[in-house]
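1. sequence? don't have it. structure:
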């Protein structure tokens, strides 16, 4: 009996060990499951921002961010090339970059100066036909440096555009029209003293550089920038490759917009590019330069020196503490660290670029909607910078009431805004600037998303609109309807 008992005891002990082991294994499995459920992957903050703008706020259709940290470059993307496709936006997607075109034009200027082709002090008239009269003020000529720093005295857009499309104002604008504008436009203050952002000035700079070189603007970009830096999809005239990668522009309500079609002032607003090309270009502005193997060390040194001159602050800009370099805006921060940036839009795209050279950080944001995205760029570059509040919800207003609001309103002598209605929407447009949509909160109250401002139209006792009230940053200004 003894051997049998020992045998049974062994069996029970084995079963006990098996049961205990099974229970322990089950407990361990449950703990790991609980741990997995409690430790869900944390979404990257940049991914969260892009998801909100595309999916939650519906402010754009596709958006791509390029982040530069020294020699490391990272691409983030969300959305599609347009609303009618499932093709996702990527680092290869080509966007209209609007005013960021001026950064390529300024780089061309800096590199051509290093080559001895031009000088910053050259008067613009040196590079144009004798029949073209360049405006002067008190005998002071406009020089190339003035065009590149927006201190020429020229307006944002020429006053003789022929396009009726407010989202594509330079469509059909010719060189002859540009020369006509230059020969008749009167400057109103000393050249080189006042900052006024001028797309026509920067476009003129691109034109005269091409004139001097005897080549097209795109050929200059290819020779001086694209080939050395290995940029594959940058230019004002899209290549076959660029066309296959091109995003469609959209307005603030995500309706498709006709592509920008300027062919004369491309140096100010007509370039197209993608995140991959722009990260290489912005890295070069930061002094992080990789040129093609066939280029010599002397070529690399020339690039370094040229971009040092391009980003050097030269004049005070319109806002306190902001200076203008060649094409760039710059602000000095803590420990004398300059942040350089530029942003802007075409009819259906918005773009931002900024960098801090000493910290070796840069950010590019490209969006195929005209809704501003500056806050995203500044927030990534400087995490303490606040993101914009979620967009306000618009209310339903009767478009038939909009006609009564149309006309010209005067804040002060010479400072006016035109109110117009198109396709059931209300717009405001200061002279020489692009129009902005006014979104209804009620039949008489509207708001501007990009400025976080409110506009109220005021009637007299007879029901006629007499003036508007413009509320921004807690201050209200009145503009009288003059016609």
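-> Yep, that arrived. Given the structure is predicted, the values throughout are model-derived calculations rather than measurements. Numbering: from 1, shown residues only.

2. CA only for contacts and neighbour counts going forward, please
-> Will do.

3. so where do the helices sit in this protein?
-> With DSSP state H as the criterion, the chain has helices at 2-38, 45-51, 101-114, 144-148, 175-184, 199-213, 217-221, 227-229, 240-245, 266-269, 275-285, 297-310, 374-381.

4. pasting the second one now:
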């Protein structure tokens, strides 16, 4: 572990004296090192504020063994939203905009949905209660590994003009990347510039954040930590166009320490009144213990309230938070898509829980056969366990599959979330159930020796011309579209916001999935043109008409 100190008022960190007392609580430092040793995080930077003292600590190493420091750059994902909130609060506190002002007033030529005469306001977008969905249904990336890169202002405009709000603006909280992305775009248009230029002029440059931008230059890539997904697989960077205000920023530990101090009032800045305005809790959040201001969440804890926000992209995760008394603060940046929220909160609060580090052990492929099966967590929801080679996989009904890793005999954990599995055996050594540890302990009896029958079904081969008939977009719900694509002769389906999965033909117009027990039938009109699909899953038949681009 390397330790760097950042002195108040300096742009760059300087090496601390060896006698300096560490600011990072020992239990957090120990857990963090254990996770690095276990391979959960390749590299991690954590910046800590304790009163007038601050420090930046680095753990792990970059690919090819390269060292990292306080200027190493990471994607910070949705923490970008707090910068968007600062831009809005700055305009409101100076009287140039109002929270109850309709966003339509900033976007001439846009048709913004309303409901019962109630317009979506700037405040609704920032407080995540606009009624807009998490993602727009016309988000159909050309590259699923860079999902926002080709989502343009024209696509944003087209979606808004056709969307119907399911509830009144302000009715309830619903996290929306679309909503905050729209807010950032609108603020840029209102200022007559781009979101990037507005952010640089109003926040980044005034705070001396020289290694931060929403545009990834070659120079920035030279100091960027390569990203990884939750399994450790290398991931490319995300590039965000129209929705930049929702998650496009890249930054460093040193820069984010300056931003943290500014929000805590411990770095002199004319932005502080706007930052305080944005942090003030105004509406209900996702849980009874949480309230939301302008993007910022206030998490209530018996030991004290924490003002915070997290972020995640395809290959990175981050956390920023500080105590409501503005005494303690922390920033965590890592180049793996594994949320570090517990590390952040445990740095701020002595009694905050820390998930244990898991050391991965190897299990021979043949032994993984013991666990393969279907386990019923509750009626209508099963957990399928299977393996791909020597990697054990788990998948809930209707959900994406994810890998689980062995930490001991019959004990497995997931890297994508705080989930672990304990398999139980009978007196003959046969696995009969699994205990799912997530928000408690939940027993799921084994109800089948195999994956759903669909996974063992034989498939037939259809020619490329026939498969081409099915390519298109199918509207399953107002904000959910099933995309059918073709790659190297293999057909895929992808629901909005989910991964793409292969489908296999059992007959002309009839397909099935192997990752879940689901079937898809395509409908044709009297002229033989495919006009809809019907999804058969969980005892339901859901029809999705084909829609134009």
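-> Arrived safely. Worth saying up front: this structure is predicted, and the values here are computed from it rather than measured.

5. tell me how the two chains score on TM-score.
-> For this chain pair, the superposition-based TM-score is 0.74 by TM-score structural alignment, normalised by the length of the first structure; 408 aligned residues with a C-alpha RMSD of 3.8 Å.

6. on that earlier part again, in CSV, list the helices of the first structure along with mean neighbour count.
-> Converted to CSV, these look like this (neighbours: other C-alpha atoms under 10 Å):
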stretch, mean neighbour count
helix 2-38, 11
helix 45-51, 15
helix 101-114, 24
helix 144-148, 27
helix 175-184, 16
helix 199-213, 23
helix 217-221, 20
helix 227-229, 17
helix 240-245, 14
helix 266-269, 31
helix 275-285, 23
helix 297-310, 17
helix 374-381, 21
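
7. among the ones you listed, which is nearest residue 429 of the first structure?
-> helix 199-213 (16.3 Å; C-alpha to C-alpha).

8. so which bit of the second structure is the closest one matched to?
-> Using TM-score structural alignment, helix 199-213 of the first structure lines up with residues 177-191 of the second structure.

9. that stretch vs the first structure, mean deviation?
-> Compared with the first structure after fitting, stretch 177-191 of the second structure deviates on average by 0.6 Å (mean C-alpha distance after the TM-score superposition for the first structure).

10. tell me which residues are up against that stretch.
-> 81, 84, 87-88, 103, 106-107, 122, 125-126, 128, 130, 132-136, 194-195, 198, 242-247 (C-alpha atoms under 8 Å, 6 or more residues apart in numbering).

11. rewinding a little: present the helices of the first structure as a markdown table; the columns should include distance to residue 347 of the first structure.
-> Listed next are those as a markdown table, based on distance: least, C-alpha to C-alpha, whole Å:
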| stretch | distance to residue 347 of the first structure |
| --- | --- |
| helix 2-38 | 46 |
| helix 45-51 | 21 |
| helix 101-114 | 15 |
| helix 144-148 | 23 |
| helix 175-184 | 21 |
| helix 199-213 | 14 |
| helix 217-221 | 22 |
| helix 227-229 | 29 |
| helix 240-245 | 18 |
| helix 266-269 | 11 |
| helix 275-285 | 20 |
| helix 297-310 | 28 |
| helix 374-381 | 16 |
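
12. excluding residues flanking it in the chain, which one is nearest the equivalent of residue 70 of the second structure over in the first structure?
-> Following TM-score structural alignment, the counterpart assigned to residue 70 of the second structure within the first structure is residue 91. Spatial nearest neighbour of residue 91 of the first structure, excluding adjacent residues (C-alpha to C-alpha, 6 or more residues apart in numbering): residue 275 at 5.2 Å.

13. what about residue 363 of the first structure, neighbour count?
-> 27 (other C-alpha atoms under 10 Å).

14. counterpart of it in the second structure?
-> Counting by TM-score structural alignment, residue 363 of the first structure corresponds to residue 330 in the second structure.

15. now residue 281 of the first structure. Nearest residue, chain neighbours left out?
-> Using C-alpha to C-alpha, 6+ apart and skipping the chain neighbours, the partner closest in space to residue 281 of the first structure is residue 229 (7.1 Å).

16. can you find the partner of the one you found in the second structure?
-> Checking TM-score structural alignment: residue 229 of the first structure goes with residue 207.

17. help me confirm that residue 167 of the first structure comes into contact with residue 346.
-> Yes - counting by C-alpha atoms under 8 Å, residue 167 of the first structure does reach residue 346; the two are 7.2 Å apart.

18. between these two, which has more neighbouring residues?
-> residue 346 (26 against 20).

19. leaving out chain neighbours, which residue sits closest to the most centrally placed residue in the first structure?
-> Closest residue to the average C-alpha location of the first structure: residue 351 at 1.8 Å, with C-alpha atoms, centre = their mean. Closest residue to residue 351 of the first structure apart from its sequence neighbours, by C-alpha to C-alpha, 6+ apart: residue 366 at 4.6 Å.

20. and what of residue 193 of the first structure?
-> Residue 193 of the first structure's closest residue in space is residue 151 (C-alpha to C-alpha, 6+ apart), at 6.3 Å.

21. and the one you found, what pairs with it in the second structure?
-> Match for residue 151 of the first structure (TM-score structural alignment): residue 129.

22. for that match, give me its contacts.
-> Counting by C-alpha under 8 Å, 6+ apart, residue 129 of the second structure has contacts 169-175.

23. any of those buried? List them.
-> By neighbour count, with 16 or more other C-alpha atoms under 10 Å, these hold 169-170, 172-175 as buried.
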